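Participant: Provided below for reference: sequence and predicted model.
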Amino acid sequence: MSPIEIGYLAIVALLVLIYIGMPIGIGMLFVSYLAVAGIRGEAVSLRMLGAVANDSLREYLFAVVPLFVLMGLLVTISQVGKDTFDVFQRLLRRVTAGLGIATVFANAVFASITGISIASATVFSRVAVPEMTRHGYTKKFATGVVAGSSVLGMLIPPSLLMIVYAVLAEESVGRMFLAGVGPGILLSLAFTVTILLLARLRPDFVFETDTDHSANQEVSGLDMLRKSVPIASLMLVVLGGLYGGFLNPTEAGAAGALGALVIALLRRSLTLRLFWNLLVDAGQITVSVLFLILAATFFSRMLALSGVPRALAEFFLTGPIGSYGFLAVFLLLVIALGCLIDSISIMLILLPIALPVASAAGFDLIWFGVLTVVAVEVGLLTPPFGLSVYIIKSAMNDPDLRIGEIFRGAFPFVLAMFVCIALIVAFPPIATWLARL
């Protein structure tokens, strides 16, 4: 067999192994090892595996992964998410469907210090959904808002997916974080407009009855200040330090983790045993992410050796499809895979194949990365996988709440995400202007 035939066979074999249940990291290493052995021999394959393990994980940059993960876990247990929701609930209490909009903006702010969609879905399903249903909103709408706005955690910096993309595309993590700001704001505004349109055009979708659904709970100014200070302080330390040029991404993660630890200790929400459990969780998440990056790096080098990316670039860019045809096919494939497998796995499978083609097409890889992350996040809301939906169902622990009901509630936000993808394609500066300053 020729190298390119081995490369195509390796891609098919990987998809089959994932379908039958093999962990993606192990599947990538196994397939890549056999493919390189078939192209260059077993000795070369062993040497390449060792080189990949050394080259892909020794970077100082990778310390950012455990630090941001630990910060997100500490923030989650210290009730900062609840306080953020309370502040926005107070500010938007006189707006129609104000609790829904408060959930979106609280999630956006919470995302700016956690970077993990699962954390947002877990926190706000327990905080926002009971409050919204108490004020007359339907469970379908309440859970749909939480599911939809939870995707902001992977777009608004700091973002774990942005870090993974930056590593695979060899782009600056700081620039990728900056690139997520504009699209994150756009997505937040799109969700807000969606909520207002639903409240006006489909009130039965949003409200249980026709009464006034604004939350009138009064919160004192002093209480508002007390609840605002922790989140504002963390944002100032992490984002201010990062974008002000005082801290690099790894240092910003360390400062954020320390700040989150201080907040948790001051609020007495952290015991020694709980802290140990959080460290173990952060370690497990970090190891799994880094192992996947190692496997994806080996897979990427195998594909480059086989010549598959070069052949695909020639097919897409010299044929009738063209560069934007390739982009459309890629985004549709990402969204389709999002219905079946998790976000990081999609990126690790497709990006080693797609990045060389995108580069040959002359695309800005930062812009391409933002589009990839938004398209990947659509998969968090679509059946049958819909990770955010299942997280909400698990966190709610409500036997009367059906999975299908949450998916229907999230559907308008999926449409809003499609609109945002179209806008970012049509107007690339939304993603690139801040990053390229």
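Facilitator: Ah, there it is.

Participant: okay, CA-based contacts and neighbour counts for the rest of this
Facilitator: Will do.

Participant: Give me the residue at the spatial middle of this protein.
Facilitator: Geometric centre of the chain, nearest residue: M154, 2.4 Å, by Cα atoms, centre = their mean.

Participant: Is that residue in contact with A111, as I believe?
Facilitator: Yes. Counting by Cα atoms under 8 Å, A111 is a contact partner of M154 at 7.5 Å.

Participant: What are the buried residues along stretch 389-404?
Facilitator: For stretch 389-404, burial by neighbour count (16 or more other Cα atoms under 10 Å) applies to V389, Y390, I391, I392, K393, M396, I403.

Participant: Next, show the common contact partners of M154 and A111.
Facilitator: Common neighbours of M154 and A111 (criterion: Cα atoms under 8 Å, 6 or more residues apart in numbering): S117.

Participant: contacting residues for the closest residue to A336 other than its chain neighbours?
Facilitator: Of all residues not flanking A336 in the chain, G379 sits nearest, at 7.6 Å (Cα to Cα, 6 or more residues apart in numbering). Applying Cα under 8 Å, 6+ apart, we find G379 in contact with I335, A336, L337, G338, C339, L340, D342, S343, F385, G386, L387.

Participant: Same check on W367?
Facilitator: Contact analysis of W367 by Cα under 8 Å, 6+ apart lists A179, P428, A431, T432.

Participant: Adding neighbour count and secondary structure, write those out as CSV.
Facilitator: Shown next, in CSV, are the contacts of W367 (neighbours: other Cα atoms under 10 Å; DSSP: H, G, I helix; E, B strand; the rest coil):
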residue, neighbour count, secondary structure
A179, 27, helix
P428, 16, coil
A431, 26, helix
T432, 25, helix
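
Participant: sec struct for R175, please.
Facilitator: Three-state assignment for R175 (DSSP: H, G, I helix; E, B strand; the rest coil): helix.

Participant: so how many other residues sit close to it?
Facilitator: The number of residues packed near R175 is 18, by other Cα atoms under 10 Å.

Participant: residues in contact with it?
Facilitator: I366, A435, R436.

Participant: Look up how far L161 lies from the residue lying closest to the last one once chain neighbours are set aside.
Facilitator: What that stands for is R436. Computed as Cα to Cα, 6+ apart, the closest residue to R436 that is not its neighbour in sequence is R175, at 7.5 Å. Plainly put, R175 is 13 Å away from L161 if you go by Cα to Cα, to the nearest Å.

Participant: Take this one as well and set it beside the first:
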Amino acid sequence: MTASVLVPFAILLALLGSGVWVGLGLSGIGILSLEIFRNVPVEKLLAQSIWNGLSSPELLALPLFILMAELLFRTKFIDGVFSALDPWLRNLPGGLLHTNIFGCALFALISGSSAATTSSIGRITVPELRARGYEERLVVGTLAGAGTLGFLIPPSIIMIVYGVLSQTSVLQLFAAGILPGLLLALCFVGYVIIRAKLTPSVVGAVEPIERRALWALRLSGLPRLLPFLVLILAVLGSMYGGIASPTEAAAFAVFATVVIMAFEKSLSVRTLRDAAIGTSRTVSMLGLIIASASFLTMAMGFLGMPRAVSDFVNGLDLSPLMLIGLLIVVYIVLGSFLEGMSIIVMTIPIVLPLVTAAGYDSLWFGIFLILMVELAQISPPVGMNLFVLQGLTRKPLGEIVRAALPFFIIMLLFVLTIAVFPGIVSVIPDLVKAG
């Protein structure tokens, strides 16, 4: 490894360790490294890369999906999720623990944010499951694992960022995330069923309901899920039906959300103001990170860092699966110290060429990377979902980490599965192309 590769890493550690904003830290690495090792007009490169990074048409969908998530967080119809899912899931082994998994999967289909998914579903299900005597650790664990589906099941905010930075079709990424997201949710369901069979005490009391009355409850609860269906059709239906681009679908989804809020009488000036403020903060943060990542990518190219790292890894003579195993270890370590968006923007320029050279495409790597970011969401000490759950449950962080551990392992095994069987990722995108 040359000095032009090692010094930027040292600058990275120094800047992030000093508490500098991630966005400023990324651009700082590029500026200082170019000033030290290259005689180039840094200010011109900075201006050009920021313009190129933020002028992508695909980024227009980002603030709209974030606005939709902010609005959804303030709606009332989410409160009916538990009562609507209750009669459908109560007879499964594990009972109402499955409401965490199915509720998060439903919300992920319209949200795009892991933290928003965990918080929105958790504020409803945690008190209900506690009151019914379900084991606290499994309640927290299912919510920790299933909450991460907000990144994987489209529409996903983080998929848009990855698509822009890697020049991968956002629509294809959305399609690629559907099957892995649903399969991962089923893995969580399977684990809960096994736990409930082996240890029946983890399941709380469920009042028996006569068959005819149970079906009446199931049918009467379906209207509470109607807003979810409307928004799913507005987002995914319009995109894959060829009616709208991701940006147009996001705009239509925001409009549909506002109409639903007006219908349920939760729309107000204060709600719109709070959602707009939350959106502005998130978009500003992401904009700074994306702009800085674009400059850092350009700076790495001038420094020859991707080629140097590629030559070093190639010299190790790793098989494709060994390379993926190495990357899993690296990303788990990074996830213990950095949040997901930072991990993506920092590693794409270096890692993507390695993975494609090993025979995987950028679409597969996008899903792999999002799964690793999901693992980071429940990795101590900075996993965002862990802090969301701590706020919801008022439990010590150590207890929440222990509760999330089985689901961390399930997700890790799932990552290895898609590495061995990469076709899982490409099934639905291929069908979309064929259609």
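Facilitator: Structure received. Everything numeric in this text was worked out from a predicted model, so none of it was measured.

Participant: The residue nearest to the centre of structure 1 pairs with which position in structure 2?
Facilitator: When structure 2 is aligned by TM-score structural alignment, M154 of structure 1 is paired with F151.

Participant: just the helices in the stretch 251-400 of structure 1 please.
Facilitator: Per DSSP state H, counting those that start in this stretch, the stretch 251-400 of structure 1 carries helices over the ranges 272-306, 308-318, 322-338, 343-360, 365-378, 387-396.

Participant: Next, the buried residues of the third one.
Facilitator: Neighbour-count burial for helix 322-338 of structure 1, with 16+ other Cα under 10 Å as criterion, is recorded at S323, F326, L327, F330, L331, V334, I335, A336, L337, G338.

Participant: Could you verify my assumption that the second one touches F316?
Facilitator: Yes. Under the criterion of Cα under 8 Å, F326 of structure 1 makes contact with F316 at 6.0 Å.

Participant: To what extent is S306 of structure 1 buried, counted in neighbours?
Facilitator: 23.

Participant: Aligned against structure 2, show me the partner of it.
Facilitator: Taking TM-score structural alignment, S306 of structure 1 has L303 as its aligned residue in structure 2.

Participant: Save the buried residues of helix 322-338 of structure 1 as a markdown table, and put in distance to I231 of structure 1 too.
Facilitator: Below are the buried residues of helix 322-338 of structure 1 laid out as a markdown table (distance: Cα to Cα, whole Å):
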| residue | distance to I231 of structure 1 |
| --- | --- |
| S323 | 42 |
| F326 | 41 |
| L327 | 38 |
| F330 | 37 |
| L331 | 34 |
| V334 | 33 |
| I335 | 33 |
| A336 | 36 |
| L337 | 35 |
| G338 | 31 |
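
Participant: now, among these, which is nearest to T192 of structure 1?
Facilitator: Closest approach to T192 of structure 1 among these (Cα to Cα): I335, at 22.7 Å.

Participant: quick one: contacts for that closest one?
Facilitator: So I335 of structure 1 contacts A375, V376, V378, G379 (Cα under 8 Å, 6+ apart).

Participant: Which residue in structure 2 aligns with the second one?
Facilitator: In other words, V376 of structure 1. Aligned partner of V376 of structure 1 by TM-score structural alignment: V373.

Participant: Distance of its match relative to I410 of structure 2?
Facilitator: V373 of structure 2 is 14 Å from I410 of structure 2, by Cα to Cα.

Participant: And these two? Which one has more around it.
Facilitator: V373 (28 against 15).

Participant: check contacts around the closest residue to that one other than its chain neighbours.
Facilitator: Beyond its immediate neighbours in the sequence, the residue positioned closest to V373 of structure 2 (Cα to Cα, 6+ apart) is G340, lying 4.9 Å away. Each residue near G340 of structure 2 by Cα under 8 Å, 6+ apart is listed here: V373, E374, A376, Q377.

Participant: before we move on, back to that, tell me the one among the contacts of R175 of structure 1 nearest to L258 of structure 1.
Facilitator: Checking the contacts of R175 of structure 1 against L258 of structure 1 with Cα to Cα, the nearest one is A435 at 26.7 Å.

Participant: Where in structure 1 does stretch 9-19 of structure 2 fall?
Facilitator: The aligned range for stretch 9-19 of structure 2 in structure 1 is 11-21, by TM-score structural alignment.

Participant: Contacts made by the matching stretch with the rest, please.
Facilitator: Contacts for stretch 11-21 of structure 1 (Cα under 8 Å, 6+ apart): I24, G27, M28, V31.

Participant: The last one contacts A10, correct?
Facilitator: Yes. Taking contact to mean Cα under 8 Å, the distance of 5.9 Å between V31 of structure 1 and A10 places them in contact.

Participant: check contacts around whichever residue in structure 2 pairs up with N107 of structure 1.
Facilitator: Correspondence of N107 of structure 1 to structure 2, assessed by TM-score structural alignment: C104. When contacts are counted by Cα under 8 Å, 6+ apart, C104 of structure 2 touches T117, T118, I121, L143, A146, G147, L149, G150.

Participant: which ones among the residues you listed are found in helices?
Facilitator: Among these, the members falling in helices (DSSP state H) are T117, T118, I121, L143, A146, G147, L149, G150.

Participant: Just give me the neighbour total for the residue in structure 2 that I285 of structure 1 lines up against.
Facilitator: Aligned by TM-score structural alignment, I285 of structure 1 pairs with T282 of structure 2. Using other Cα under 10 Å, the number of residues around T282 of structure 2 comes to 15.

Participant: cool, and I418 of structure 2?
Facilitator: Residues near I418 of structure 2, counting by other Cα under 10 Å: 16.

Participant: what residue of structure 1 matches up with it?
Facilitator: In structure 1, the residue matched to I418 of structure 2 (TM-score structural alignment) is I424.

Participant: Excluding chain neighbours, what is closest to its match?
Facilitator: Closest to I424 of structure 1 by Cα to Cα, 6+ apart is I430, at 6.1 Å.

Participant: and whatever helix or strand the one you found lives in, what does it pack onto?
Facilitator: Using DSSP states H and E, I430 of structure 1 sits within helix 429-432. Packing contacts for helix 429-432 of structure 1, counted by 3 or more Cα pairs under 8 Å, 6 or more residues apart in numbering; DSSP states H and E, involve helix 181-201, helix 365-378.

Participant: Relative to structure 2, what is the average displacement of the last one?
Facilitator: It refers to helix 365-378 of structure 1. Superposed on structure 2, helix 365-378 of structure 1 shows a mean distance of 0.9 Å to its aligned residues (mean Cα distance after the TM-score superposition for structure 1).

Participant: Check which residues of that helix are buried.
Facilitator: Neighbour counts using 16+ other Cα under 10 Å place 365-378 of helix 365-378 of structure 1 among the buried residues.

Participant: and of those, the nearest to Y243 of structure 1?
Facilitator: I366 (16.8 Å).
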